[in-house]
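Chemist: what would the 3D arrangement of this be:
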Amino acid sequence: MTLCAVRATGRVASDETARASRTPRTPIYPCGEPPAFGEARELGSDLCWIRLELPFSPGHINIWALRDGAGWAVIDSGFADATTRAAWAHLLGPQGPFGQHERHPRLLTRLIATHMHQDHIGMANWLASEYGVALWMTQGEHAASLDAAREAQGALPEAHRALYRRAGWSERALAQHAARYPRAEAAALHALPADYTRIAAGDTLHIGAHAWRVVIGAGHSPEHACLYCPERKLLLSGDQVLPRISSNVSVWPHACDADPLGDWLGSLAHLAHAVPDDVLVLPAHNEPFHGLHARLADLRTKRERALARLLALLDEPKRAVDVFGALFARPVDGDVSLLRMATGESLAYLNHLQHRGEIESSTDAHGVAWYRRV
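Modeler: I've put the predicted structure just below:
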């Protein structure tokens, strides 16, 4: 397979297959095999691909490093655990690809966080304290992370009980969630650096010799930052668009009536308008790919088909926990963390249909919501 190559102009070139079609029907992966966990692979003189291990699905996260003057700016940081700390210690150590040497000062200049999920910002505070790396992120993501960290300091908030009881959880599932909540949340959430540089929609970030425009997405998280470089035809997409898997879009207890699926679908349309199809997409998970617009269309089509299946099921009243079969291929059983994720995503679909006026809901004497087609 022809790997990604960088021409003298600094633009990332695709392979012959990608050049043959401006809008491939399926993503094309021109960059070959990913690097091993904890290693970096150059995709040109000023772009590196790092892959870090995750202790949960999908098992990895991509970290992108962009040459930034004498050092490197990195996009996202990985999950805060001993494996990731060891990987960063190697990467930034004297023998690592970003280690500081007398003639090659290559340490990190800044960490640009796409969004607040812990596989993306978990190591931010450690990198800031150990290596003095400055954090850049949107205000919405920074605030949401601080709120989540504060909430996780106590027992299960009443808003959680109310949401999941309303969705149809059993008392046993509620008790299991309450028992694991403080431990699970505390293990996942880590404080962010107190100071950060705010980025916002339309901002231009000058990273090394190139300008990157901030393009904001929503639905997966509050104010997700993608970075687009027109000169190099590159899009750093974070979790907003992925080639093999779909971003989780869920309703959470602090905003139980929100329409995150509507926000996410709107973001797909915005990305298609703001970023041309000829970019190489550098996602947070899976491999770099060509075929942005086809992938955006495919993601929207799949969500609309799921909405149609759900709507057909609601000729009779259903609770959120009754609709999993219309939305998910795998059974949702046993694991309360899986139940939580499935419930959040199901509520996103139900809320979206309600916002479109296609279904209505009523609450019974036990505080459980029942949804039915209008």
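
Chemist: CA only for contacts and neighbour counts going forward, please
Modeler: Fine.

Chemist: pretty sure residue 74 sits against residue 63.
Modeler: Yes - the criterion here is Cα atoms under 8 Å, and residue 74 meets it with residue 63 at 6.7 Å.

Chemist: what's around residue 335, how many residues?
Modeler: Look at residue 335: counted by other Cα atoms under 10 Å, it has 11 neighbours.

Chemist: top helix in the chain by residue count?
Modeler: helix 292-313 (DSSP state H).

Chemist: next helix or strand past that one?
Modeler: Using DSSP states H and E, the helix or strand that follows helix 292-313 in sequence is helix 324-327.

Chemist: list the contacts of that next one.
Modeler: 306, 309, 310, 313, 331, 332, 342, 346 (Cα atoms under 8 Å, 6 or more residues apart in numbering).

Chemist: off-centre distance for stretch 64-78?
Modeler: 18 Å (Cα atoms, centre = their mean, to the nearest Å).

Chemist: list the contacts of the closest residue to residue 140 other than its chain neighbours.
Modeler: Residue nearest to residue 140 in three dimensions, not counting chain neighbours: residue 223, with 5.3 Å by Cα to Cα, 6 or more residues apart in numbering. Residue 223 makes contacts with 115, 138, 139, 140, 141, 216, 217, as judged by Cα under 8 Å, 6+ apart.

Chemist: so which two of those residues are the farthest from each other?
Modeler: 139 and 217 (13.3 Å; Cα to Cα).

Chemist: more neighbours: the two, which one.
Modeler: When neighbours are counted by other Cα under 10 Å, residue 139 and residue 217 differ, and residue 217 comes out ahead with 28 against 18.

Chemist: tell me the contacts of the residue most central in space within the chain?
Modeler: Nearest to the geometric centre of the chain sits residue 239, at 2.9 Å (Cα atoms, centre = their mean). With contact set as Cα under 8 Å, 6+ apart, residue 239 has these partners: 220, 247, 283, 284, 285.

Chemist: 6 Å instead?
Modeler: Contact analysis of residue 239 by Cα atoms under 6 Å, 6 or more residues apart in numbering lists residue 284.

Chemist: same check, this time on residue 250
Modeler: Here residue 250 is in contact with 344, 345, 348 (Cα under 6 Å, 6+ apart).

Chemist: please give the structure of this sequence too, so both can be compared:
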Amino acid sequence: MLTYPFEDIPAPGELKKVAEGVYWLRMPLPMALDHINLYLLEDADGWWIVDTGMAVGRTEELWEQIFERHLQGKPVKAVIATHWHPDHTGMAGWLCDRWQVPFYATQAEYLTGLVYSRSAPEHFGWTNERHQMRSGLGDKGVASARQSMGGIARITRPMPTSYCRLEEGTRLTINGQRWQVVIGRGHSPEHACLFSDSLNVLISGDQVIPRITSNISVSGDEPEANPLKAWMTSLERFQEVLPEDALVLPAHNVPFYGLHYRLRYLEEHHEEHLIALEEACLEGEPTALELLPVLFKRDLDEQHIGLAIGECIAHLNYLYHRGQLERSVDSEGRYCYQSVDETLPMRLRKRKHSVEEVDPIQV
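Modeler: Modelled structure (predicted):
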């Protein structure tokens, strides 16, 4: 089970100590997920910032408030990004310029962020258009995706023009504590988590979050990608290389204990989605758009349907590449999916039997 050791949440512009030399802060986000957790690591002669917030609203003002009230007269030494998404790198360029300090990221995250932060609607090509049509979203989906192509630039300050590369096993010594980079994949191409063995603390970014599941998505820039395979492999590997009793500091929700429990839940969550999609593709050859209700029981507004389609296609690509689904293109240019795995009826019976055996009082 998961346990949450901290009852109070730091107010915007304030810090909360969560381990020796490790401080938790929050920045607001203009969306349903209305916050991001960021972390400051205190060194003898300065501070390391882990993730930055989005370049919107009061974020710059709140950073200046933190600099004035909480740095104890010591400068910022470096900025680290767990991954490229704009809530994690949106202020990276400003922070690095403000303090004239290096930017640390993995190569894939830095280069991906650099490309997306400079993209505009005119960069939306025929491959992206075809991807939207294949998903079943049609002309409306094409128009929405084209418009969103320039959205990241509006919430990201210009990215740093150089970086220090993080890789699997990279070690950073901060205040005498050694932090090791552990790479996860699937949510983003080369997500850097930071683990301190001496503190038994994992800064997990979006790779492990306690109360929501990270988006695992396929987009038009790599329509045949299989990020769910990379994600599932990462979940298994994290259970092998990271301790069960580590304090996990995630990018959203709140810090928690119960790392392995959460990793196993995430594996089971996606396995349930996979078999549900296989079952839904036994008849009718549905499109990705038609399969959304299998994965999402709530109504999806325009803001969320793009992410939902991306998540659905990630599951469908996983099954397709594994040979459990076939797909064809219909007269409207949409991919239609059909289950072809002969073991599916047996697996469905086994799943139904295991569900019936669960004591409902214990659920």
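
Chemist: and the longest helix of the first structure, which stretch of the second structure?
Modeler: Across the second structure, the stretch matching helix 292-313 of the first structure (TM-score structural alignment) is residues 259-280.

Chemist: in that stretch, which residues are buried?
Modeler: Within stretch 259-280 of the second structure, the residues scored as buried using 16 or more other Cα atoms under 10 Å are 259-260, 262-263, 266, 270, 273-275, 277-280.

Chemist: wait, which of those residues is closest to residue 1 of the second structure?
Modeler: residue 262 (7.8 Å).

Chemist: any idea how far residue 293 of the second structure is from that closest one?
Modeler: Applying Cα to Cα, to the nearest Å, the value for residue 262 of the second structure to residue 293 of the second structure is 25 Å.

Chemist: try residue 123 of the second structure
Modeler: Following Cα to Cα, the distance that separates residue 123 of the second structure from residue 293 of the second structure is 31 Å.

Chemist: next: residue 88 of the second structure.
Modeler: Taken as Cα to Cα, the span from residue 88 of the second structure to residue 293 of the second structure is 30 Å.

Chemist: neighbour count winner among the two?
Modeler: residue 88 (25 against 14).

Chemist: follow-up on the earlier one: got CSV for the contacts of helix 324-327 of the first structure, with distance to residue 321 of the first structure too?
Modeler: Shown next, in CSV, are the contacts of helix 324-327 of the first structure (distance: Cα to Cα, whole Å):
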residue, distance to residue 321 of the first structure
306, 16
309, 15
310, 12
313, 13
331, 12
332, 9
342, 8
346, 8
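
Chemist: residue 148 of the first structure: which of the residues you listed is nearest?
Modeler: Checking the contacts of helix 324-327 of the first structure one by one against residue 148 of the first structure (Cα to Cα), the nearest turns out to be residue 342, at 19.6 Å.

Chemist: quick one: map the closest one onto the second structure.
Modeler: Under the alignment (TM-score structural alignment), residue 342 of the first structure maps onto residue 308 of the second structure.

Chemist: for that match, which non-adjacent residue is spatially closest?
Modeler: Per Cα to Cα, 6+ apart, closest to residue 308 of the second structure is residue 292, 7.1 Å.

Chemist: the one you found matches what in the first structure?
Modeler: Per TM-score structural alignment, residue 292 of the second structure is aligned with residue 324.

Chemist: next one: residue 247 of the second structure
Modeler: Match for residue 247 of the second structure (TM-score structural alignment): residue 280.

Chemist: and residue 21 of the second structure, by the same measure?
Modeler: In the first structure, residue 21 of the second structure lines up with residue 46, judged by TM-score structural alignment.

Chemist: now residue 133 of the second structure
Modeler: Checking TM-score structural alignment: residue 133 of the second structure goes with residue 165.

Chemist: contacting residues for that match?
Modeler: Residue 165 of the first structure neighbours (Cα under 6 Å, 6+ apart): none.

Chemist: which stretches in the second structure count as strands?
Modeler: 16-19, 22-28, 35-43, 46-50, 76-80, 103-106, 164-166, 171-174, 177-184, 191-196, 201-205, 247-250, 325-329, 335-339 (DSSP state E).

Chemist: which among these is found nearest to residue 65 of the second structure?
Modeler: Of the strands of the second structure, the one closest to residue 65 of the second structure (Cα to Cα) turns out to be strand 22-28, at 11.9 Å.

Chemist: summarise which helices and strands the closest one is packed against.
Modeler: Counting contacts by 3 or more Cα pairs under 6 Å, 6 or more residues apart in numbering; DSSP states H and E, strand 22-28 of the second structure is packed against strand 16-19, strand 35-43.

Chemist: if we use 8 Å, what do you get?
Modeler: Contact here means 3 or more Cα pairs under 8 Å, 6 or more residues apart in numbering; DSSP states H and E; on that basis strand 22-28 of the second structure packs against strand 16-19, strand 35-43, helix 59-70.

Chemist: how about residues contacting it?
Modeler: Residues outside strand 22-28 of the second structure that contact it (Cα under 8 Å, 6+ apart): 10-18, 34-42, 53, 58-59, 62.

Chemist: at 6 Å what do you get?
Modeler: Contacting residues not belonging to strand 22-28 of the second structure are listed as 10, 12, 15-17, 34-41, 53 [Cα under 6 Å, 6+ apart].

Chemist: from those residues, pick the one nearest residue 98 of the second structure.
Modeler: Distances from residue 98 of the second structure to the contacts of strand 22-28 of the second structure, taken by Cα to Cα, are shortest for residue 53, at 15.0 Å.

Chemist: quick one: map the closest one onto the first structure.
Modeler: Using TM-score structural alignment, the equivalent of residue 53 of the second structure in the first structure is residue 78.

Chemist: what's the distance between residue 165 of the second structure and residue 249 of the second structure?
Modeler: 22 Å.

Chemist: picking up where we left off before, and the match of residue 53 of the second structure, what does it touch?
Modeler: 119, 120, 122, 123.

Chemist: dump these into CSV; add distance to residue 364 of the first structure as well.
Modeler: What follows is the contacts of residue 78 of the first structure, written out as CSV (distance: Cα to Cα, whole Å):
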residue, distance to residue 364 of the first structure
119, 38
120, 40
122, 40
123, 44
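
Chemist: so which of the residues you listed sit within helices?
Modeler: 119, 120.

Chemist: ok, the contacts of residue 78 of the first structure vs residue 91 of the first structure, which is closest?
Modeler: Taking Cα to Cα as the measure, residue 91 of the first structure sits nearest to residue 123 out of those, at 13.6 Å.

Chemist: wait, that closest one sits on residue 83?
Modeler: No - applying Cα atoms under 6 Å as the test, residue 123 of the first structure and residue 83 come out as separate, 11.2 Å apart.
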